[in-house]
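**Q** Sharing a sequence plus its predicted fold:
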Amino acid sequence: MSMPVEPKEPPQAPLIEHLIELRTRLLRAVVSVLVIFLGLYAFANDIYTFVAQPLMALLPEGSQMIATEVASPFLAPFKLTLVVAVFAAIPYVLHQAWAFVAPGLYDNEKALALPILGSSILLFYAGAAFAYYVVFPLLFQFFTQTGPENVTVMTDINAYLNFVLKLFFAFGVAFEIPIATFLLILSGATTVESLSKKRPYIILGCFVIGMLLTPPDVVSQSLLAVPMYLLYEVGLLFGRLVRRKQRDEEGEP
């Protein structure tokens, strides 16, 4: 009499477990954003005033920001507060992503990934801060002083918010260039020597990207393109140092 065969565990079980864990991580990330948003919403108008200060400080006497849509006084601060909540939650969100993928990484990959992840977060915040404290005052001073004398500057609050959010994102991403350059060199996709020879194309590419990501004026394009190129050089420097260290460890000349 043959023994009954026990049913095998379905092969989908590991996949289902991963999907459940992924759902849990995503829910935690979303909840973190909502918690921060609820905590900041009481200060929504103050946050908008802070973000609008670079322009408001340069408006001509008698000018002010306006709302041309019925719901703009509510929606503009609401939208900005939600974006700020997402920005503030980025470290925790990336921590959840890291906790999901880390078990599948080797120790040397983990040792390299953590500094890159932390640097990416700091560089993104640095790009947004650079846009607010350096770019906005120069840009808005240029805009408010070059208009016709008989035109009163009264910017719509929603149009201003869309403008500055675009610049925050553009400069935040642009400041990630050292990380991207470093990873390309480290992975062997390219070399420091090859990238160094392509400097003229890189400079041209920086200005093209500046043209696409910023308003159509030379000032804002240059304020994005020049830091992008300098950050590219920083990435080359770190890539050169790492490759030199690897050669020393391998005993190469």
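**A** Done, it's in. Numbering: from 1, shown residues only.

**Q** From here on, just use CA atoms for contacts and neighbour counts.
**A** Fine.

**Q** Buried residues in stretch 198-216, which are they?
**A** Of the residues in stretch 198-216, those buried under the neighbour-count criterion (16 or more other CA atoms under 10 Å) are 202-203, 206-207, 209-211, 213-214.

**Q** contacting residues around that stretch?
**A** Defining contact as CA atoms under 8 Å, 6 or more residues apart in numbering, one finds that stretch 198-216 is touched by 166-167, 170, 217, 220-222, 224-226, 228-229.

**Q** Included below, for side-by-side comparison, is a second structure:
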Amino acid sequence: MDGKTMPLAGHLGELRRVVIVSTIALIACAIITFFAFGDQLLAFLTRPLKELDVPVIATRVGEAFITKIKVSLLAGFILAFPVMVWQVLGFILPALTRGERRLLLVLFPLSVTLFATGVAFAYFTVFPLTVRFLLVLVTEGLQPMITVRDYLSFVLAFFIPFGLVFQLPLAAFVLTRMGLVTPRWLVKKRKYALLVNFILAAVLTPGSDVISQLMMALPMVLLYEAGVVVSYLVYRFYRSKVGNKACMLEVST
């Protein structure tokens, strides 16, 4: 049997190996996180509350322990993510063309970087302002007491959308490269995109207040404009490339 064909059982065996290795990596990284720096990670996540002198409490038996496990699993997933990606790439790359492999190997680390940038942007800029508004300015005269479980849910619901939103320039690159959109089309649909941005901000933000929705909507608007610029650069590059090829064909004929 040649190297280009593989029976279904072989593919299933490879997929099983990918799942097993990825699961082992996830569990190992989660255990290391739990015992090595689980407490430090919780302290890092709750730092915005401590800076405002807002206590974080546990109202159920074992709630703090379960929350620490969840945080460790999340951190373990992040740490094991390169291993998982390496396994998945090893599974799918043989089926791709050389150009598709090259594009995937460039786009994936860029996507991860943009996601991490979005989460970091949310943690260091938007999140502290939102927490200050919700817990200090709005609740003046009251003493907020946040459970660690509710706070973790709020953090995840707040950070993950920001990481996804930061993929907009990359999405513009891919869609323009595939010929599905053009920069002129993106500019023409700008007003509709603005409306969709604010609707998505209202849906994705965990709080129902206008401030947190604006905090997410404004970066989305800026990222859409960045996507327009990226689309223009990609469109211009590939258009000139096609034009050069056409000129070469004319000369050769």
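**A** Received, thanks. On a predicted model such as this, the values are computed, not experimentally measured, just so you know.

**Q** Let me see the TM-score of these two.
**A** Once superposed, chain against chain, the TM-score is 0.89 (TM-score structural alignment, normalised by the length of the first structure); 240 aligned residues with a CA RMSD of 1.9 Å.

**Q** quick revisit: wait, which of the contacts of stretch 198-216 of the first structure is closest to G147 of the first structure?
**A** When the contacts of stretch 198-216 of the first structure are ranked by distance to G147 of the first structure (CA to CA), D217 comes first, at 13.3 Å.

**Q** quick one, what contacts that closest one?
**A** For D217 of the first structure, the residues meeting the contact criterion (CA under 8 Å, 6+ apart) are M211.

**Q** got a list of what M216 of the second structure touches?
**A** When contacts are counted by CA under 8 Å, 6+ apart, M216 of the second structure is found next to 126, 162, 201, 205.

**Q** Dump those residues into TSV; add secondary structure and distance to P82 of the second structure as well.
**A** As requested, the contacts of M216 of the second structure are exported to TSV (DSSP: H, G, I helix; E, B strand; the rest coil; distance: CA to CA, whole Å):
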residue	secondary structure	distance to P82 of the second structure
V126	helix	28
F162	helix	21
A201	helix	30
T205	coil	28
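
**Q** And the furthest pair within these?
**A** In the contacts of M216 of the second structure, the most distant members under the criterion CA to CA are V126 and A201, with 13.1 Å between them.

**Q** those helices in the stretch 51-200 of the first structure, which residues are they?
**A** Using DSSP state H, counting those that start in this stretch, the helices of the stretch 51-200 of the first structure run over 72-101, 107-130, 136-146, 157-174, 177-187, 192-197, 199-213.

**Q** Can you get me a residue count around whatever residue of the first structure lines up with V136 of the second structure?
**A** Matched to the first structure by TM-score structural alignment, V136 of the second structure sits across from Q145. A total of 13 residues lie near Q145 of the first structure under the criterion other CA atoms under 10 Å.

**Q** Tell me the spacing between Q145 of the first structure and Q12 of the first structure.
**A** In this view, Q145 of the first structure and Q12 of the first structure are 65 Å apart by CA to CA, to the nearest Å.

**Q** Output the longest helix belonging to the second structure.
**A** Scanning the second structure for the longest helix, with DSSP state H as the assignment, gives helix 210-252.

**Q** Off-centre distance for that helix?
**A** Taking the mean C-alpha point of helix 210-252 of the second structure and that of its whole chain, the gap between them comes to 21 Å (CA atoms, centre = their mean, to the nearest Å).

**Q** Can you turn the buried part of the contacts of stretch 198-216 of the first structure into a PyMOL selection?
**A** When burial is assessed using 16+ other CA under 10 Å, the buried subset of those is captured in PyMOL by this command:
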select buried, resi 167+170+220+221+222+224+225+228+229
